[in-house]
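> dropping a prediction and its sequence here:
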Amino acid sequence: MTSSSADLPATELSVTLDRRGRAAVLAVAGEIDLLSAPEFADVVDAVLAGEPEILVVDLRAVTFFCSAGLQVLAAAHRRLAEGALRVVSDSAVTSGPLKTTGLDTWITIHPTVGEALR
């Protein structure tokens, strides 16, 4: 049996970086699943290599968020100072898994990027 690209699940992930002083803001759009999480992790690792004081991850445009995405955020949290990783979320798609797993006790959730940067 041969495989074609139509047999593979399509994943669309877009990540943009905005530097604001010593803060890095990653705006993520699309699905963070088992296929896209490694790409998400690579971007987060590259940003953390620049040693920002604060990393804001804006997940408001994320339409699917699985445990692989949680693992990326947990790994970033371990690499940063306490309170330096902040997530922006306005939907249960992304804030729900953070709250269900208890990660919201270590990673703060904010409704806007502006609030996360305060």
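Nice, I can see it.

> hey, let's count contacts and neighbours off CA atoms from now on
OK.

> following whichever strand in the chain runs longest, which helix or strand shows up next?
Counting by DSSP state E, the longest strand found in the chain is strand 54-65. For strand 54-65, the following helix or strand on the C-terminal side (DSSP states H and E) is helix 67-79.

> show residues contacting that next one.
32-34, 37, 40-41, 44-45, 48, 84-85, 97-98, 103, 106-107 (C-alpha atoms under 8 Å, 6 or more residues apart in numbering).

> ok so, going back, run through the neighbouring helices and strands of the longest strand of the chain.
Contact here means 3 or more C-alpha pairs under 8 Å, 6 or more residues apart in numbering; DSSP states H and E; on that basis strand 54-65 packs against strand 23-32, strand 85-88, helix 92-101, helix 113-117.

> take the one below as the second:
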Amino acid sequence: MTRDLVVSTRPAGAALVVSASGEVDILSAPKLSTALSEALATGSEVVVVDLSEVGFFGSAGLSVLVETLAAVTAQQLRVVASPQVQRPIELTGLDAMLDLYGTLPEALADGG
């Protein structure tokens, strides 16, 4: 895994997948935030945030997820979390508000 954050967006059936790899910290979090805002603006029914290739997920990343949750209207937000991402999500209790998945195929296969 690279330290620099790389973010890409692609359609996957009815879902729009925003994939990130690298590290999400105070400097790189705005890049992820922008990609998620743009994904929500498309009106896609399901937005999947694939963080399975993220090696570090700091408090700025948690803030991006909270802000994204607040911006979600009728869309479903699903998060694929690496262990490095899942741990801070669970420690902060954010897992109670997010739909977490271990893999991208699991997130895409979930019908509801």
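The structure has been received and is ready for your questions. Here the structure is a predicted model, which is why all the values come from computation and not from measurement.

> can you tell me which two in the contacts of helix 67-79 of the first structure are farthest apart?
Taking C-alpha to C-alpha as the measure, the contacts of helix 67-79 of the first structure span a maximum distance of 25.5 Å, between 34 and 84.

> so which of those two has more stuff around it?
residue 84 (21 against 14; other C-alpha atoms under 10 Å).

> measure that one to residue 111 of the first structure for me?
Between residue 84 of the first structure and residue 111 of the first structure the computed distance is 16 Å (C-alpha to C-alpha, to the nearest Å).

> middle-most residue in the first structure, spatially?
The centroid of the first structure falls nearest to residue 57 when counting by C-alpha atoms, centre = their mean (5.0 Å).

> residues in contact with the aligned partner of that one in the second structure?
Counting by TM-score structural alignment, residue 57 of the first structure corresponds to residue 49 in the second structure. Residues counted as contacts of residue 49 of the second structure (C-alpha under 8 Å, 6+ apart) are 17-20, 36, 77-80.

> could you work out the most separated pair of these?
20 and 77 (15.2 Å).

> just to revisit the earlier point, how far apart are the longest strand of the first structure and its match in the second structure?
With mean C-alpha distance after the TM-score superposition for the first structure, strand 54-65 of the first structure departs from the second structure by a mean of 0.9 Å once superposed.

> which positions in that strand come out as buried?
Residues of strand 54-65 of the first structure classed as buried by neighbour count (16 or more other C-alpha atoms under 10 Å): 54-62, 65.

> got the angle for it vs helix 67-79?
Here the directions of strand 54-65 of the first structure and helix 67-79 differ by 170 degrees (axes from the mean of the first three to the mean of the last three C-alpha atoms, to 10 degrees).

> tell me what angle strand 54-65 of the first structure forms with helix 92-101.
110 degrees.
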